[in-house]
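Trainee: show me the folded form of this:
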Amino acid sequence: MKIQLAIISDIHANIVALDEVLADIKKSGATQIYCLGDLVDFAPWGNEVIDRIQEKNIPCLLGNHDQRIAFDEPIIPLPHHDAVETANREIAINLSKKEISSSHKKWLSTLPYNLELTFQVGDRFRKILLVHASLHSNDEYVHESTPKGDLLVDLHRRGIDVLVMGHTHQAYVQRAEEVLFVNCGSVGRSKEKDKKASYVLVTLTEEGIDTTIVKVDYPVEEVAEAIYHSNIPDFYGDFLRAKDK
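Mentor: The predicted structure is shown next:
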């Protein structure tokens, strides 16, 4: 017996990438899909992405970008952004605040910050914790190089086997003290060199837990052109087209 989950994150209003990923998941045989949030900002289809997640009845967390739009929170500059990205980010987020429908903002405001799943596979129980960024904050970056000691204390206390995250837009799988740390990367705004959409498959069996990061091609140029023909700063189209950053 096995249970296979597909987990996606960080769509960032890129409906083209999302539809390609959902089609790939359908072929994978996964029986359940979960989303870790950040549905909005940086591409032209924020409302359409929310519609698609709702249509597919995909359980979804509240990402930090969703949180900012849902509750009209201020835009705080990030220390790792230069002046150019900071200015373009403010324009793009303010555009989302204006264009995301009131009904979608209301729906976003109801989403949970995390989701703990417990599955029985044969005689074994497997526990998976889904978060957008980390256990402690919706804005914390947990990279592969980040020390895991503080997180492990909480994960051991809760009996978690797998922690699945997004937020960094960089996928990885790492084992620390029998806990799997999994970042499923980004569907719509990858920060990896290939700029492919990514998601993760988690397969649960009595024997163990297997994780696979899946990369999906999509027409990046089409999305970049749509950005250039919208009110979103060209910065975000240029970012998608750049293969080296």
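Trainee: C-alpha only now, for contacts and for neighbours.
Mentor: Fine.
Trainee: look at residue 4 and give its secondary structure.
Mentor: Here residue 4 takes the strand state, with states given by DSSP: H, G, I helix; E, B strand; the rest coil.
Trainee: shouldn't it be in contact with residue 34?
Mentor: No - here residue 4 lies out of contact with residue 34, judged by CA atoms under 8 Å, at a distance of 11.3 Å.
Trainee: please enumerate the helices of the protein.
Mentor: 15-28, 46-55, 64-70, 83-99, 102-108, 149-158, 220-228, 234-241 (DSSP state H).
Trainee: turn those helices into JSON lines, including mean neighbour count and distance to residue 119.
Mentor: Formatted as JSON lines, the helices of the chain follow (neighbours: other CA atoms under 10 Å; distance: least, CA to CA, whole Å):
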{"stretch": "helix 15-28", "mean neighbour count": "18", "distance to residue 119": "20"}
{"stretch": "helix 46-55", "mean neighbour count": "17", "distance to residue 119": "23"}
{"stretch": "helix 64-70", "mean neighbour count": "22", "distance to residue 119": "28"}
{"stretch": "helix 83-99", "mean neighbour count": "16", "distance to residue 119": "37"}
{"stretch": "helix 102-108", "mean neighbour count": "16", "distance to residue 119": "27"}
{"stretch": "helix 149-158", "mean neighbour count": "13", "distance to residue 119": "15"}
{"stretch": "helix 220-228", "mean neighbour count": "18", "distance to residue 119": "37"}
{"stretch": "helix 234-241", "mean neighbour count": "18", "distance to residue 119": "37"}
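Trainee: to compare against the first, here's another:
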Amino acid sequence: MYRIAIITDIHGNISALNAVLKDIKEQSIDYIYCLGDMIGIGPFSNEVLETLFDLENISMITGNHDESVLALLNNHPYPKSRVNVIPHQAWIAERLKKEYKEKLESLPRIINPTYYEKQLHLTHYPMTPVACDSPICEDPFDIAGIPSKENFSSINSLSEFSLVCFGHDHHSHQIECNSTLFFNPGSLGVYNKSYAHVMQLLI
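Mentor: Sure thing, here's the model as predicted:
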């Protein structure tokens, strides 16, 4: 039996992250999966990344905020849908430590861990294989549309998984599509109440 924690959308909120990690430690969690958007919105990007990359029992993927900041740093095409936040993300990019830029660039968009012959699909947002290969300037995380049974049912490549965990949309979601459960624990760092979202699984 494994105890797994799913966290997502920390968005530079080091206080919320520390609170959740304290709870995770008390719950004797075996492993943590972080589903992207570690940075952006909140001001503590370096502190969040330092905390996460210092953990030994974690796997991480990138989200749209992480990749948009990297696009600015690498002078790559930036998503037109988010030009209104360029000044903010430029502020993040200017202060991001070089070591974390390189570590973010090494992260994948998808993790498919296997437990007891069952494979999970962990992503910042459900997408087709074609979208997964698209650059951030094409807004691959937004192609599927809002979280809904109709939109997720159209992604045939995910039907083989019993559980798909995602973030991006900051609200909690639990959507059943045939034999696949799509679950979003909600944003850890962007919430208007005094607690942070985290999902714990017993596998």
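Trainee: so what number do they get for TM-score?
Mentor: Structural agreement between the two chains, given as a TM-score (TM-score structural alignment, normalised by the length of structure 2), stands at 0.83; 186 aligned residues with a CA RMSD of 1.9 Å.
Trainee: hmm, back to that, tell me which of the helices of structure 1 sits nearest to residue 173 of structure 1.
Mentor: When the helices of structure 1 are ranked by distance to residue 173 of structure 1, counting by CA to CA, first place goes to helix 149-158 at 15.2 Å.
Trainee: so which of the helices of structure 1 gets nearest residue 211 of structure 1?
Mentor: Across the helices of structure 1, the minimum distance to residue 211 of structure 1, taken as CA to CA, is reached by helix 15-28, at 13.1 Å.
Trainee: list the contacts of the closest one.
Mentor: If you take CA atoms under 8 Å, 6 or more residues apart in numbering as the criterion, helix 15-28 of structure 1 is touched by 6, 11, 45-46, 48-49, 187-188, 197-199, 216-219, 223.
Trainee: filter these down to the buried ones.
Mentor: For the contacts of helix 15-28 of structure 1, a burial check counting by 16 or more other CA atoms under 10 Å picks out 6, 11, 45-46, 48-49, 187-188, 197-199, 216, 218, 223.
Trainee: from those residues, pick the one nearest residue 29 of structure 1.
Mentor: residue 6 (9.3 Å).
Trainee: residue contacts, that closest one?
Mentor: By CA under 8 Å, 6+ apart, residue 6 of structure 1 lies in contact with 25, 30, 31, 32, 33, 34, 199, 200, 201, 202.
Trainee: hmm, try it at 7 Å
Mentor: Under the criterion of CA atoms under 7 Å, 6 or more residues apart in numbering, the contact list for residue 6 of structure 1 reads 25, 30, 32, 33, 34, 200, 201, 202.
Trainee: buried subset of the residues you listed, written for ChimeraX?
Mentor: Selection of the buried residues among the contacts of residue 6 of structure 1 in ChimeraX, burial being defined by 16+ other CA under 10 Å:
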select :25,30,33,34,200,201,202
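Trainee: how close does the nearest residue to residue 59 of structure 2 once chain neighbours are set aside get to residue 89 of structure 2?
Mentor: If you skip the residues right next to it in sequence, residue 59 of structure 2 has residue 33 as its closest partner in space, 5.0 Å away by CA to CA, 6 or more residues apart in numbering. Computed as CA to CA, to the nearest Å, the residue 33 of structure 2 to residue 89 of structure 2 distance reads 24 Å.
Trainee: try residue 190 of structure 2
Mentor: Counting by CA to CA - residue 190 of structure 2 and residue 89 of structure 2 are separated by 16 Å.
Trainee: likewise for residue 128 of structure 2?
Mentor: Distance check for residue 128 of structure 2 against residue 89 of structure 2: by CA to CA, it reads 27 Å.
Trainee: again with residue 79 of structure 2
Mentor: Residue 79 of structure 2 sits at a distance of 12 Å from residue 89 of structure 2 (criterion: CA to CA).
Trainee: ok, now residue 106 of structure 2?
Mentor: From residue 106 of structure 2 to residue 89 of structure 2 the distance is 20 Å (CA to CA).
Trainee: spit out the contact partners of residue 197 of structure 2.
Mentor: Applying CA under 7 Å, 6+ apart, one finds that residue 197 of structure 2 lies in contact with 185, 186, 187, 188.
Trainee: again, only this time at 10 Å
Mentor: Residue 197 of structure 2 makes contact with 6-10, 16-17, 20, 170-172, 184-191, according to CA atoms under 10 Å, 6 or more residues apart in numbering.
Trainee: cool, and residue 181 of structure 1?
Mentor: By CA under 10 Å, 6+ apart, the contact list for residue 181 of structure 1 reads 129, 142-144, 148, 152, 161-165, 172-175.
Trainee: try it again at 7 Å.
Mentor: 162, 163, 164, 173, 174, 175.
Trainee: and for residue 5 of structure 1?
Mentor: With the criterion set at CA under 7 Å, 6+ apart, residue 5 of structure 1 makes contact with 30, 31, 32, 33, 201, 202, 203.
Trainee: now it: how far from residue 158 of structure 1?
Mentor: For residue 5 of structure 1 relative to residue 158 of structure 1 (CA to CA), the value is 21 Å.
Trainee: ok, so of the contacts of helix 15-28 of structure 1, who is nearest residue 117 of structure 1?
Mentor: Sorting those by distance to residue 117 of structure 1 puts residue 6 at the head of the list, at 13.3 Å, by CA to CA.
Trainee: residues of stretch 132-150 of structure 1 that come out buried?
Mentor: Within stretch 132-150 of structure 1, the residues that qualify as buried are 132, 133, 134, 135, 138, 141, 142, 143, 144, counting by 16+ other CA under 10 Å.
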